[in-house]
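Enquirer: Pasting a predicted model and its sequence here:
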Amino acid sequence: MSKGSFPSASGRRGGTLALVLAALAPVCLGGWLVWDTMGSGQNDGGGAPASSLPTVSSTSSPPPPRPPSASPKNEIDGKPLTGKVVVLDPGHNPDNRDHTSEIARRVDIGTGEKECDTTGTATDAGYSEAAFTLDVSRRARALLEARGATVKFTQDGDRSYGPCVDERARIGNNAHADAVVSVHADGAPAGDRGFHVILPKSVRGGAADTSDIAAPSRLLGERVRGEFMEATGSAPADYIGDGSGLNVRGDLGGLNLSTVPKVFIECGNMRDPKDASELTDPKWRERAALGIAQGITDFLNR
């Protein structure tokens, strides 16, 4: 058979392509009409409103957009404590020892009377509790302010003595604080180790009424206990209460007279050599401050 008896390969491909295009033309035209009716999907205002679009059912639909409230409570520009007021109460005062008569006077704590303040304890080497509490509180303040909190002190080494325990409570009350933490270190016998958080007992008497703050103060104390333990690696005190690291008391004016959530933390025992080696270590004090700050943050963003 001669070469001209059959169509060329290019001729066959051309004929096939023409048939395919002819078959697809109605389908493409219909699709374009549907697309034109629904709009192009561009955010230019030219398409149909979303409510008029057909619903497409799917068993694997993507989750809805995250609402703004799903971000951490109160967080503004990465600062979760924006708008919160925290009062830190550095226990005692480095100059109390020079004002023994002033700090010895009795003040009303609602359920009785107690000394205005005390000198606090110290390590065997002479590192004072008052110096410790100021250092840890200042470190915690820096962390809390970086998170957006307004932080106030009851004293910042700027007073000749005190303040008295009743005034310490008033400072937190007048600030309308969202949380108050009083920072201390204990003076138990050597061999007793660990930290503990003191919670206010529900008491009523005179100017004292902790019935409204006892429950939130416990929550604050539990958060501080957990974060302090994690940050420092310290164990709850083995000589206070049931070993839980929580101790409820009704004889402390700073707690009895508080009208806002408040706890004390005894960060360790200054009279024990092993605890003292930690309390005098600046790196450990930074971790202690972190634990306190994180506990407060957890409580305020619960």
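Expert: Yep, that arrived.

Enquirer: contacts, neighbours, all on C-alpha from now
Expert: Fine.

Enquirer: what sits up against stretch 145-162?
Expert: Applying C-alpha atoms under 8 Å, 6 or more residues apart in numbering, the external contacts of stretch 145-162 come out as 78-90, 92-96, 99, 102-103, 116-117, 134, 141, 144, 163, 168, 171-172.

Enquirer: Selection in ChimeraX covering whichever of the residues you listed are buried, please.
Expert: Entered in ChimeraX, the line below selects the buried ones among the contacts of stretch 145-162, by 16 or more other C-alpha atoms under 10 Å:
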select :79,80,81,82,84,85,86,87,88,89,90,92,93,94,95,96,102,103,116,117,134,141,144,163,168,171,172
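
Enquirer: Mind checking which of the contacts of stretch 145-162 land in strands?
Expert: Counting by DSSP state E, the members of those that fall within strands are 85-90.

Enquirer: Nearest to Pro26 among these?
Expert: Of all the ones in strands among the contacts of stretch 145-162, Val85 has the smallest distance to Pro26: 70.0 Å, by C-alpha to C-alpha.

Enquirer: Surely the closest one and Gly172 touch.
Expert: No. The pair Val85 and Gly172 does not pass the contact test of C-alpha atoms under 8 Å, sitting 9.4 Å apart.

Enquirer: how deep is Thr37 tucked in, by neighbour count?
Expert: Neighbour count for Thr37, taken as other C-alpha atoms under 10 Å: 12.

Enquirer: structure B:
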Amino acid sequence: MSYAGPEFETPQPRRPRRRPLALSLAVLVPGALLGWLVYEGVSGAADGNGTAAAASPRASAPPTASSTTADDKAPSASLRGKVVVIDPGHNLTNFRHPAEINRKVDIGTNRKECDTTGTSTNSGYAEAKFTLDVAHRLRTLLERQGATVKLTQDGGRPFGPCVDERARIGNKAKADAVVSIHADGAGAGQRGYHVILPGRVHKGIADTRRIAAPSAELGKLIATDFGHATHTRPSNYIGHGTGLDTRTDLGGLNLSKVPKVFIECGNMRDSKDAALLTSKAWRQKAAQGISEGIVRFLRG
């Protein structure tokens, strides 16, 4: 702001003294400005306690979704503390041990063979190979959810285990859920999946009264999610279209003290079902469907 008037006349410039002053200012002002910027930068880099502080608003901004890397992604812990036992039906080398697998064991309601060889597709793809493959895929999916997963057999046994031992493995693990994986061997034209539920048994060493209801709930969830994941329909020959079948003649169910079901994923003797069962991509879908049912059951 400039003033004009008697008290504030505009002074005449004195050229000899002005040049040195301008030169001094030209030197001093940038230097002072630089010093101020350095001071602010240093004081802004730490607070009063020497703790590092944000140097700029950009540095202090929270990370955006786009800044998250793959390393930040971790497995879900939704099933942490839950135990799941997967029971891959039969064993690839059962046929080499007929005496052992034909030995009768007590299942409460009666005595039955220790195990069987299982079935196969017409082209020779064995049920035991199918069940172990799906079991491995299912284990991976459940472990990603944080569950502790145990298998009743992992291809390292010469035969079995027997049906009573399969039940004991789940009981000993105090499993929150047990699923026995199978594929059926019915006639051609009989298609679809079904889940076998334990009936109410209280006889001899078998007592399913406590687990019948939760097992039924587990089975219903698996049946629903399996159908959605695989885009297949419930059995057209068992369960009257519900995909559910209740039985009291299976030792693996009768002797279980924890929620347990069997799933027959399809009919290996039907060519259309066999085409699905022998597909790796479809087996992954089968594992996904079973997994989703188990997860829903365990989350309540």
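Expert: Yep, that arrived. This one's a predicted model, so the numbers in the text were calculated from it and none came from an experiment.

Enquirer: Can you lay out the ones in strands among the contacts of stretch 145-162 of structure 1 as JSON lines showing distance to Gly194 of structure 1?
Expert: Putting these into JSON lines (distance: C-alpha to C-alpha, whole Å) gives the following:
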{"residue": "Val85", "distance to Gly194 of structure 1": "29"}
{"residue": "Val86", "distance to Gly194 of structure 1": "25"}
{"residue": "Val87", "distance to Gly194 of structure 1": "24"}
{"residue": "Leu88", "distance to Gly194 of structure 1": "21"}
{"residue": "Asp89", "distance to Gly194 of structure 1": "21"}
{"residue": "Pro90", "distance to Gly194 of structure 1": "19"}
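
Enquirer: what about the helices in the stretch 151-300 of structure 2?
Expert: Counting by DSSP state H, counting those that start in this stretch, the segments of the stretch 151-300 of structure 2 that form helices are 163-172, 212-230, 251-254, 271-277, 280-299.

Enquirer: Which among the ones you listed is found nearest to Ser60 of structure 2?
Expert: Ser60 of structure 2 lies closest, by C-alpha to C-alpha, to one member of the helices of the stretch 151-300 of structure 2: helix 280-299, at 38.0 Å.

Enquirer: That closest one vs structure 1, average offset?
Expert: Superposed on structure 1, helix 280-299 of structure 2 shows a mean distance to its aligned partners of 0.3 Å (mean C-alpha distance after the TM-score superposition for structure 1).

Enquirer: and that helix, which stretch of structure 1?
Expert: Aligned by TM-score structural alignment, helix 280-299 of structure 2 corresponds to residues 282-301 of structure 1.

Enquirer: Return the residue of structure 2 aligned against Leu219 of structure 1.
Expert: So Leu219 of structure 1 corresponds to Glu217, using TM-score structural alignment.

Enquirer: For Pro16 of structure 2, the count of nearby residues, please.
Expert: 8.

Enquirer: Figure out the helix or strand that it lives in.
Expert: If you go by DSSP states H and E, Pro16 of structure 2 is part of helix 15-44.

Enquirer: Look up how far Val84 of structure 2 lies from the match of Leu219 of structure 1.
Expert: With distances taken as C-alpha to C-alpha, to the nearest Å, Glu217 of structure 2 is found 16 Å from Val84 of structure 2.

Enquirer: Provide the aligned range in structure 2 for the helix or strand containing Leu29 of structure 1.
Expert: For Leu29 of structure 1, the element it lies in under DSSP H and E is helix 9-38. Alignment note (TM-score structural alignment): helix 9-38 of structure 1 is unmatched in structure 2.

Enquirer: quick one: buried residues of that helix?
Expert: Met38.

Enquirer: returning to that earlier point: mind checking how far the match of Leu219 of structure 1 is from Arg96 of structure 2?
Expert: From Glu217 of structure 2 to Arg96 of structure 2 the distance is 38 Å (C-alpha to C-alpha).
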